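Participant: predicted coordinates and the sequence they were generated for:
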Amino acid sequence: MRLKVTIARGMAMAAALLPTAALAHTGVGHTSGFMHGFAHPISGLDHILAMIMVGVFAWLLGGRALWLVPATFVLVMAIGGVLGVAGIEVPYVETGIALSVVVLGVVVALGVKAPVAMAMGLVGLFAIFHGHAHGAEMPEDAGSLAYAAGFMIATALLHAAGIGIGLLIGKVSESYGPAVVRTAGGAAAVAGVGLLTGVL
């Protein structure tokens, strides 16, 4: 019974985030300070799916990967954010973000057991695109440190949610858990294709 309540609460929280999915990269609205930086990663379906898949991927790998993979993403994303704020161009940012959802979704769906260093390299590559998008969309009047702290903390929380989802799925049962993880990864990859093609 407790498991059903936990799942229901998680779905309700996810549903609450979805109505703002279309606002992540429109440049509409006043964005400044910690709260706006915090809101940016959770205001787009692409960011949410990628961050959660990073967390689930880290959970699948286990051990040191549980903290090294998400930490790598957050740190490299900060570098990407600096590039965006500085106006240094990174090609194909939106494509890279959409591809991150596809690739990470496929990695989770296939249950890829990559070496930790390879996993860190993969998520680090995609973190550049996500960070650049956050930095480039920060308006001139925003407090850069507060804004950056906001989007880094929100990202870390989404990673933690992904790890939590992995743990929750793992508790469902040893027989059904892997199938649920693979289905979630597959669904994320399909959504990534939708983002890549402009359908979503």
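Facilitator: Right, received. Where do you want to start?

Participant: drop to CA atoms for contacts and neighbour counts, all remaining ones
Facilitator: OK.

Participant: which elements pack onto the helix with the most length in the chain?
Facilitator: Criterion DSSP state H: the longest helix present in the chain is helix 144-172. Applying 3 or more CA pairs under 8 Å, 6 or more residues apart in numbering; DSSP states H and E, one finds that helix 144-172 contacts helix 33-39, helix 45-61, helix 65-85, helix 177-197.

Participant: can you pull the buried residues of the last one?
Facilitator: By neighbour count, and taking 16 or more other CA atoms under 10 Å as the criterion, the buried residues in helix 177-197 are 177-178, 180-193, 195-196.

Participant: here's the one I want to compare it with:
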Amino acid sequence: MKACLHRAAAVLLVMPLAVPVQAHTEIAAGGGFVRGFLHPLGGGDHLLAMVAVGIWGAVLGAPLLWLLPVTFPLLMVLGALAAIGGVALPAVEPGVAASVLVLGAAIAAFWRARPAAALVVVGFFGFLHGYAHGAELPEAASPPAYACGFVLASGLLHGTGIAIGTVRSLPRGEAVLRGLGGAIAAAGLWMLLGRPGMA
């Protein structure tokens, strides 16, 4: 668990280095990888939802500890492909905001969802997030590079959530996670009611 915390800290320290290499990456991949990588980090709704997936996985424990962070990016890719393919999907932005509310509430309640239910919830929201990413794909970007970028960033955010979830083993750790889940849910509600187009 200590190793996870160290890795998460290292990732957060290295993230700013992605910006200076952006020009080189854009030449190599049509702007796809860097833009895809930065997209989840630039929107509060995407960032909070992906961290929340990791935290909820930590709350639920194995095997969902790893299944949730794998399911979300897989369904994101399918959602992105649907958007790139021109499939019409209504209410994507409110759905993305709702994901922050629902996942935060699941953490706050320490919802011990059955594996199938947890996978359906996370998969559904992963599809919506992926659709939002795909719909915002820059015209000059390489779709595969863009997808690789946002999947990698999502994995790092899930890992950060898992690392945060390790506080559960500390004294009052459950209370800390419940409070954090409540704060995430409140942010999701604010996004849903006050900022419907945040993604």
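Facilitator: Received, thanks. Given the structure is predicted, the values throughout are model-derived calculations rather than measurements.

Participant: quantify their similarity with the TM-score.
Facilitator: TM-score for the superposed chains, counting by TM-score structural alignment, normalised by the length of structure 2: 0.82, backed by 176 aligned residues with a CA RMSD of 2.2 Å.

Participant: just to revisit the earlier point, would you format the helices and strands packed on helix 144-172 of structure 1 as CSV with distance to residue 12 of structure 1 included?
Facilitator: As requested, these are exported to CSV (distance: least, CA to CA, whole Å):
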stretch, distance to residue 12 of structure 1
helix 33-39, 18
helix 45-61, 15
helix 65-85, 24
helix 177-197, 17
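
Participant: surely residue 149 of structure 2 touches residue 35?
Facilitator: Yes: assessed by CA atoms under 8 Å, residue 149 of structure 2 is found in contact with residue 35 at 7.2 Å.

Participant: out of those two, which sits in the busier spot?
Facilitator: Comparing residue 149 of structure 2 with residue 35 by other CA atoms under 10 Å, the one with more neighbours is residue 35, at 24 against 20.

Participant: so what's that one closest to, chain neighbours aside?
Facilitator: residue 146 (6.5 Å; CA to CA, 6 or more residues apart in numbering).

Participant: is it correct that that neighbour is in contact with residue 26?
Facilitator: No: between residue 146 of structure 2 and residue 26 there is no contact under CA under 8 Å: 10.5 Å.

Participant: if you count surrounding residues, which of those two has more?
Facilitator: With neighbours defined as other CA under 10 Å, residue 146 of structure 2 and residue 26 compare such that residue 146 has more, 27 against 18.

Participant: contacts only, for the equivalent of the more buried one over in structure 1.
Facilitator: Aligned counterpart of residue 146 of structure 2 in structure 1: residue 147 (TM-score structural alignment). Contacts for residue 147 of structure 1 (CA atoms under 8 Å, 6 or more residues apart in numbering) come out as 32, 33, 34, 35, 36, 37, 38, 138.

Participant: now residue 147 of structure 1: how far from residue 39 of structure 1?
Facilitator: For residue 147 of structure 1, the distance to residue 39 of structure 1 equals 10 Å [CA to CA, to the nearest Å].
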